[in-house]
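Asker: Return a 3D structure for these sequence lines:
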Amino acid sequence: MTTPAAPYRLSTARVLRSEWHKLWTVRSTWTTVLTAAAILLGVGVLMGATYTSDGGDSDVDTVVLVLYGSQLGGIALAVLGILVTAGEYATGLIRATLTAVPRRLPVLWAKAAVYTGVVFTVSLLTALLTFLTAQLFLSDTDQAASLADDGVLAAVAGNAAGVTLLGLIALGLGAGLRSVPGAIGAFVGGVLVVPEVFGLLPYEAVDTAVRYFPTQAAGALGSATPLPGAASPGAALLALLLWAAAALAVPALLLDRRDV
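Answerer: The predicted structure is shown next:
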């Protein structure tokens, strides 16, 4: 007599489905995603509607100008990344999650995968909508451009990738620190503020290193034309990927060593 197979055997697909369900059933997800999209679209339309060729912004890259709101919207999405991981420790839900998935690491990878897919898709679609809407106002100015122009589509996609990878770093900080306020403080201080402070130091080696810090690398990805003193898009993307990998590697190691 054979034993029937367990109807609810744990699998990667089911862990992913669980994390997808948890993400979208929390009200803060809708709030932060809609806030980030509204900021990006609103600032982009404002920049397009108020732009004048003699206003001093004619030398600014078109994509950077139109998607300027991604700097603020990206902070909202970074907070979402922190809530995805540290939020479960705050509510105690993580105990049930790790009981259901005792190997632990698949939980972290599923959270990262679901977050990456959602944030990149939302960021890319919103960036495309913002660019096209802003160009309705910029069509008769020196900032007129189309997605078919050299570097424009790549910069729009790069902007979305930069926002997503910065959020993934925040997600890793949340998983490592297990505290929402602590992770937000670490992200703001370590990722947003420290590079700006280092950039003030009069040392060439420091200036070169700062180019590959997360926010500076993300900025280089979102420009259709090379920014003075910035890393190349390929180097910037590699740097961001390495930062995100490092941010996730720490909590991955701690998950195997800590109690819940």
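Asker: can we go C-alpha only for contacts and neighbour counts from here?
Answerer: Noted.
Asker: Mind jotting down where the helices sit in the stretch 151-260 of the chain?
Answerer: 152-177, 180-186, 194-198, 204-210, 214-221, 233-257 (DSSP state H, counting those that start in this stretch).
Asker: now those helices as JSON lines including mean neighbour count and distance to Val64?
Answerer: Formatted as JSON lines, these follow (neighbours: other Cα atoms under 10 Å; distance: least, Cα to Cα, whole Å):
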{"stretch": "helix 152-177", "mean neighbour count": "26", "distance to Val64": "9"}
{"stretch": "helix 180-186", "mean neighbour count": "19", "distance to Val64": "25"}
{"stretch": "helix 194-198", "mean neighbour count": "15", "distance to Val64": "19"}
{"stretch": "helix 204-210", "mean neighbour count": "14", "distance to Val64": "19"}
{"stretch": "helix 214-221", "mean neighbour count": "26", "distance to Val64": "8"}
{"stretch": "helix 233-257", "mean neighbour count": "18", "distance to Val64": "14"}
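Asker: now the ones you listed in TSV, with distance to Val84?
Answerer: Rendered in TSV, the data for the helices of the stretch 151-260 of the chain read as follows (distance: least, Cα to Cα, whole Å):
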stretch	distance to Val84
helix 152-177	7
helix 180-186	10
helix 194-198	24
helix 204-210	28
helix 214-221	20
helix 233-257	13
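Asker: Which one, of these, ends up nearest to Phe137?
Answerer: Between Phe137 and these, the tightest spacing by Cα to Cα is seen for helix 152-177, at 17.2 Å.
Asker: Mind giving me the packing neighbours of that closest one?
Answerer: The contact analysis (3 or more Cα pairs under 8 Å, 6 or more residues apart in numbering; DSSP states H and E) places helix 152-177 against helix 62-66, helix 70-91, helix 105-138, helix 180-186, helix 214-221, helix 233-257.
Asker: Can you tell me which residue is spatially central in this protein?
Answerer: The centre of the chain sits closest to Thr164, judged by Cα atoms, centre = their mean, with a distance of 2.5 Å.
Asker: to compare against the first, here's another:
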Amino acid sequence: MTTTTLPPASYRVTPVRVLRSEWHKLWTLRSTWTTLAATSVLTVAMGAGLGAAYDGDGEGRLDTVVFVLLGTQFATVNLGVLGILATAGEYSTGQIRASMTAVPRRLPVLWSKAAVLTAVTLPLTLWTNLLTFPLAQSFLTGTDQAASLGDPGVLRALAGNAAGLTLLTVLALGIGALARSVPMATGAFIGLVMIVPEVLAMLPYDTADDAVRYFPGRALEALTTAQPLPGSASPGAALLAMALWASAALAAAAVLLRRRDV
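Answerer: Sure thing, here's the model as predicted:
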């Protein structure tokens, strides 16, 4: 009669231990600190700079929150790169083999990466937005861009922008896991978020215009507006669209991870 010896409890793989491993892995990378710091600093600096330089002429007036958070254009790229490095970066260094050897079921690694990035990105972007808006508004008093946190739609737009940027980061993580190459994943992410919607918008078809509203970049714009613009998706529909984009990327990455060798 043979008996099966279970590994000691200290060596068992548990969801909490996988999460802890991915958390430590993320924070030990210098690129994480650099990217997150650059995201906050650029957003705050650009918001304050735009507020200080605004002359109040009101020409081509943007939504107040969109105007103040124009710096999130840099955040889109920065956080996208962070998400890509979390997966494709491990393939480029070969570290992914160690991760999958330690966690043979593989998928907990992917889910843990997504959870850790969400836990880091959402508070950071929300805190940055809540700092940037009042700072910029201190320069905009008396202009047509003056607003307060209590105005209709402002807090919702600030939180919506943070949620949208977080989902973009998770989307980038999924693309990185699919491409397994940092340059390829970066090109695919920028193409999906910035280039493809502009190309589709030039097509003379109403269906193309309707589809463009729900692409990640346009959905993020809809989430960032305090007052929804005509022809754009509603905040609820935009948030759902971004969640579906991120979920689809993660689902495709999970299927590929199970079927293909590391």
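Asker: looking at it, the residue nearest to the centre of the first structure is touching Val118, isn't it?
Answerer: No. In this structure, Thr164 of the first structure is not within contact of Val118 by Cα atoms under 8 Å, at 9.0 Å.
Asker: circling back to that earlier point, closest one to Ser146 of the first structure among the helices of the stretch 151-260 of the first structure?
Answerer: For the helices of the stretch 151-260 of the first structure, proximity to Ser146 of the first structure was assessed by Cα to Cα; helix 152-177 is nearest, at 7.2 Å.
Asker: Can you tell me the residue that sits opposite Val79 of the first structure in the second structure?
Answerer: Applying TM-score structural alignment, one finds that Val79 of the first structure aligns to Val81 in the second structure.
Asker: ok, now how distant is its match from Glu59 of the second structure?
Answerer: Separation of Val81 of the second structure from Glu59 of the second structure (Cα to Cα, to the nearest Å) stands at 34 Å.
Asker: check contacts around the counterpart of Val103 of the second structure in the first structure.
Answerer: Matched to the first structure by TM-score structural alignment, Val103 of the second structure sits across from Val101. Going by Cα atoms under 8 Å, 6 or more residues apart in numbering, Val101 of the first structure touches Leu10, Val15, Val107.
Asker: Among those residues, name the buried ones.
Answerer: The neighbour count (16 or more other Cα atoms under 10 Å) marks Val15, Val107 as buried among the contacts of Val101 of the first structure.
Asker: and stretch 117-124 of the second structure, which stretch of the first structure?
Answerer: Counting by TM-score structural alignment, stretch 117-124 of the second structure sits on residues 115-122 of the first structure.
Asker: returning to what we had before: how many residues are close by the match of Val79 of the first structure?
Answerer: Val81 of the second structure has 26 neighbours, counted by other Cα atoms under 10 Å.
Asker: Does it touch Ala188 like I think?
Answerer: No. Using Cα under 8 Å, Val81 of the second structure is not in contact with Ala188; the gap is 11.3 Å.
Asker: Against Ala239 of the first structure, how distant is Val197 of the first structure?
Answerer: Distance from Val197 of the first structure to Ala239 of the first structure, by Cα to Cα: 19 Å.
Asker: Let me fix that, I meant to ask about Gly55 of the first structure.
Answerer: Using Cα to Cα, Gly55 of the first structure is found at 34 Å from Ala239 of the first structure.
Asker: for the match of stretch 117-124 of the second structure, the distance to its chain's centre please.
Answerer: 8 Å (Cα atoms, centre = their mean, to the nearest Å).
Asker: likewise stretch 185-204 of the first structure?
Answerer: Distance, stretch centre to chain centre, for stretch 185-204 of the first structure: 18 Å (Cα atoms, centre = their mean).
Asker: Between the two ends of it, how far is it?
Answerer: OK, stretch 185-204 of the first structure end separation, Cα to Cα: 28 Å.
Asker: Same check on stretch 177-197 of the second structure?
Answerer: 23 Å.
Asker: Which part of the first structure matches it?
Answerer: Using TM-score structural alignment, stretch 177-197 of the second structure pairs with 175-195 in the first structure.
Asker: Which of the three states applies to Leu6 of the second structure?
Answerer: With DSSP: H, G, I helix; E, B strand; the rest coil as the basis, Leu6 of the second structure sits in coil.
Asker: my read: Leu149 of the second structure touches Leu155, true?
Answerer: Yes. Between Leu149 of the second structure and Leu155 there is a contact under Cα under 8 Å: 5.9 Å.
Asker: once aligned to the second structure, how far is the match of stretch 117-124 of the second structure on average?
Answerer: For stretch 115-122 of the first structure, the mean deviation from the second structure after alignment is 0.9 Å (mean Cα distance after the TM-score superposition for the first structure).
Asker: which residues make contact with that stretch from outside it?
Answerer: By Cα under 8 Å, 6+ apart, the residues outside stretch 115-122 of the first structure that reach it are Val33, Ala37, Leu77, Gly81, Val84, Ala160, Ala161, Val163, Thr164, Leu165, Leu168.
Asker: Save the helices and strands packed on helix 152-177 of the first structure as CSV, and put in distance to Ala5 of the first structure too.
Answerer: What follows is those, written out as CSV (distance: least, Cα to Cα, whole Å):
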stretch, distance to Ala5 of the first structure
helix 62-66, 54
helix 70-91, 31
helix 105-138, 22
helix 180-186, 40
helix 214-221, 47
helix 233-257, 29
